[in-house]
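> Just a sequence and a predicted model for now, questions to come.
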Amino acid sequence: MGYLSVFDMLKIGIGPSSSHTFGPWTAARKWIHELILSGALFNEIKVELYGSLALTGKGHCTDKAILFGLMNFDPEEVDENLLDFYFNSARENKLIVHDLLRIRFDLISDIQFLKNTVLPYHSNGMKFKAYLNEALVAEDIFYSIGGGFIVKEGETESALTENKELPYPCPSPKDLVTTAFKHHLSISDLVLENEKMLRPEVEIKARLMNIWSVMKKAAYAGCHQEGILPGGLEVKRRAAALNKQLLRVHDYNNADEWMEAMKVGRDFKKVITRISCLALAINEVNASMGRIVTAPTNGSAGVVPAVLFYYICFSGQEVKDDDICRFLLTAGEIGKYFKLGATISAAAGGCQAEIGVSSSMAAAALTECLGGSPAQVLMAAEIAAEHHLGLTCDPVGGLVQIPCIERNSMGAIKAITASMMALAGNPDYAKVSLENVISTMKETAEEMNEKFKETSLGGLAVNVSVKFSEC
């Protein structure tokens, strides 16, 4: 496996799910691009969804994501406010417009949800077929493997990363601590030096600050949007009402002024409530097909930014742009070890692989920025991840709403707690390592019953009685 960049772990995309929305969107876009480059002639497309993609695809907007990918929309740049318009137009006209191509595509009949079939490599499988006057001209299988990562059948995950000779290769968390200690580097400095093998430092920091900008915009939007979340569960948005309660005496006109208003009043109750509110806000945006940052997934997108808000607004430190970059570099580095050593896909490992990993990333990043040693950083990551082991993924109605949104708040609070414990502790006396937790997460994922892996066939998904107003 080549080098996995921090920007592979922190990607800008559209909600509600990295594996069921962002991944299929990316796969569809890649497939049709390759098909057009091949020179193949076609005028009709059909798509088959398998396993978890079929079981919860409607709730996760997989059909919409595939449509937008086939239309060549970039999830990082498309105007998310126009997505409903594009979807309704394609559904009514039974037509995809891709640049200069006009392709027959009926959303009802040309996307099949094969709920009882799982393809061999991963439970999130999809097959794309192209036809010319009803004759099959191309057929390819893709897998969405979590965090927006995709794999085309016949390729390997190693093809997704770049092989680079790094100044500080650290294949394991233990290597990370040893190397940082040996060279008198912080973890974020070490990661930055490795990232500079891919792109200039000025570009790295610009991209990191853009990631922070998207996080901030999502939090601000979520804290100021009321109403009911889409999907039919009739889940009421809570972040806006909570934000009003917390800032009822303050005036502000933009996100930066809003952040300054947050800093007034730092008693424990207000701080803990504010962090919960921010995590809720971001994942309400995610649930409504808004733009967020995978960290490491869409379903867990609220944890890392909520803890970053805590660091900026409530740590009592003066936080500059370079400090925000340090936070994100550390978070991304920790996420990579879970991606390579276990999984970040709820369809493969349950919610321990999403909220558990995001909490670990956030705990490590906060510890780094509060002055923790490299060993304390990994200790914080271990504590946060350890106490999410075994967490199932059981979305009610197949939507990233219940219990997913609240779980982001819990993951953020656990991350802060883990950081405080690590900063007050001595890693020399720790009995559990981050490697232990990652290998345990992998084993737990492999042994977990499939009904608890984002299928909506078990847990809260079957024990909570709901009626849908729409679907």
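Yep, it's here.

> From here on, just use CA atoms for contacts and neighbour counts.
Noted.

> What about Leu192, how many residues nearby?
Leu192: 20 surrounding residues under other CA atoms under 10 Å.

> any idea which element it lies in?
Secondary-structure assignment from DSSP states H and E places Leu192 in helix 187-195.

> same deal with Glu165?
For Glu165, there is no helix or strand it lies in under DSSP H and E.

> In contact with the nearest residue to it once chain neighbours are set aside, which residues are there?
For Glu165, ignoring the flanking residues on the chain, the nearest one in space by CA to CA, 6 or more residues apart in numbering is Met197 at 7.9 Å. With contact taken as CA atoms under 8 Å, 6 or more residues apart in numbering, Met197 is in contact with 164-166.

> quick one on the thing from earlier: going on from the helix holding Leu192, what's the next piece of helix or strand?
Elements were assigned by DSSP H and E; along the chain past helix 187-195, the next helix or strand is helix 201-222.

> in that following helix, what's buried?
The neighbour-count check on helix 201-222 (16 or more other CA atoms under 10 Å) flags 204-205, 208-209, 211-212, 214-222 as buried.

> tell me the contacts of the residue nearest the centre of the chain?
By CA atoms, centre = their mean, the mean C-alpha position of the chain lies nearest to Thr297, the distance being 1.6 Å. Under the criterion of CA under 8 Å, 6+ apart, the neighbours of Thr297 are 17-19, 146-148, 344-345, 354.

> Take this one as well and set it beside the first:
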Amino acid sequence: MLSVLDLFRVGIGPSSSHTVGPIRIAARFSDGLAKAGNLSQVQRIEVELQGSLALTGEGHATPKAVLLGLAGFAPETLDPDAADAAVSEINSSHNLSLAGTHQITFDPDKDIVFAYGIIPSLHPNGMRLRAFDASGEILSDETWYSTGGGFIASQRQLEKPLEDDLIQTQVDVPYPYSSAAELITMCSQNDLTIEHLVLANEDSLRPRSETSEALDRISDVMAKCIERGLSQTGTLPGKLNVKRRAASLWAKLANDHGSNEREQLFDWLNVYAMAVNEENASGGQVVTAPTNGAAGIIPAVIRHYCSGTDDARDRTRKFLLTAGAIGILYKQRASISGAEMGCQGEVGVACSMAAGGLAAVWGAVPQQVSNAAEIGMEHNLGLTCDPVGGLVQIPCIERNAIGAVKAVNAARLALHSTGHSHVSLDQVIETMRQTGLDMSTKYKETSQGGLAVNVVEC
């Protein structure tokens, strides 16, 4: 079993798979050199970006992520301003403090190689790292994969047989589940909501108070991200010159007191989601939910439906725990990587999670929560990942706004239903997986098809 805290990770934009994952991989590699006693012998590091990491790496800030990871930064704790300063220094001086302690010469233009022609068979987000000593001998040669949502895996881990390929907690939980059907059955047999079943599992991993503190930090980072996005103006980084829109829409909504609240519902959800994803596009601090590219959907729905009340903390925890339970199913039974599944694996999964979380807040029973999650994904099946210019901006920012609105409608539809739906959540997850496997590579975060080739970049 995964923990729900594995799905909601604090990091920086613009991408969980292309930024957060590579930071963690590079840091893991340099830490491995230190643990093996080889750090002081390292003279040169070469990093080869493969597959989608190469094809859209520049627009997704992957080279920056490599530098941060090698220098010992962690995505959960780094300060974006300090990180930018460190990267600027490395780019100008060509000196890097490996793992924060050992100085080496590192020229990003030469030592980061974009292997556009290599599409790894194990996962499309491949990253090979090699360390050399003064004589040119290889001290370490490792291949890692960024598997979506900030998760990483070594080549050895992905080469294991399927039955061994689940991440193990090494802790027995009281309610292990591997399908939505099992989750609902255990809830029914034990008279538990999904929230309380997940909490019981989390209790096996850490004290309840630590889980609550972690969930509150996640929601606080989400809220602060919205606030930053609502106050920032100007143009987003990159050659597309995309203007920030959230702040101006927010000002209009805040001053338009005469409008009908129902008519404005879409606008409120839109502005919150866009605020988050504009921050993500600018490299700000966000929470993977379950990825950076889809980071705006869950915070937008939480902000509109869970904040501003006396029980806001409890409502938000219920939302995150329920949504996390659904996200675990997608992660374990399919994938949350846009490079594997297209955007159905990012925005689609986030929409599904948000629909289930909101349904739970509104009092839905576990079967209705599952129905809401199913509806949220069913109408995102086949969604492609085709970022224009390799940037997480078009269509990503607006796509999160649309996903938030869809999630709310899915929750409403589920609350009007009783019993099992004609399509189960397990069936729609498997359909997403099959659709992702069948989808052409050019529509899976490579910027080689769809909008990415039909929209003029500048």
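That came in fine, so what should we check first? None of these values were measured; they are calculated from a predicted model.

> if we go to structure 2, which of the contacts of Met197 of structure 1 are intact?
Retained in structure 2: 164-166, out of the contacts of Met197 of structure 1 (criterion both residues aligned by TM-score structural alignment, their matches' CA atoms under 8 Å).

> mind listing what's buried in the longest strand belonging to structure 1?
Determined from DSSP state E, the single longest strand within structure 1 is strand 135-146. The neighbour-count criterion (16+ other CA under 10 Å) identifies 141-146 as the buried residues of strand 135-146 of structure 1.

> Superpose on structure 2 and give me the mean offset of it.
Compared with structure 2 after fitting, strand 135-146 of structure 1 deviates on average by 1.0 Å (mean CA distance after the TM-score superposition for structure 1).

> sorry, back to before: ok, so of the buried residues of strand 135-146 of structure 1, who is nearest Cys369 of structure 1?
Of all the buried residues of strand 135-146 of structure 1, the one sitting nearest Cys369 of structure 1 is Gly146; the distance, using CA to CA, is 27.6 Å.

> how far away is the residue mapped onto the residue nearest to the centre of structure 1 from structure 2 from Thr446 of structure 2?
When the structures are aligned by TM-score structural alignment, the residue of structure 2 matched to Thr297 of structure 1 is Thr291. Separation of Thr291 of structure 2 from Thr446 of structure 2 (CA to CA, to the nearest Å): 17 Å.

> Mind telling me what element Ser188 of structure 2 is part of?
Under the assignment here (DSSP H and E), Ser188 of structure 2 is part of helix 180-189.

> Read off where the one helix or strand Ser92 of structure 2 maps to ends up in structure 1.
With secondary structure defined by DSSP H and E, Ser92 of structure 2 is part of helix 80-93. The counterpart of helix 80-93 of structure 2 in structure 1, using TM-score structural alignment, spans residues 80-93.

> again, but for stretch 211-218 of structure 2
Under TM-score structural alignment, the match for stretch 211-218 of structure 2 in structure 1 covers residues 204-211.

> Now do the same for Gln232 of structure 2: its match in structure 1.
Under the alignment by TM-score structural alignment, Gln232 of structure 2 pairs with Gln225 in structure 1.

> Verify the stated contact: that match with Ala240.
Yes: using CA atoms under 8 Å, Gln225 of structure 1 and Ala240 qualify as a contacting pair, with a distance of 5.8 Å.
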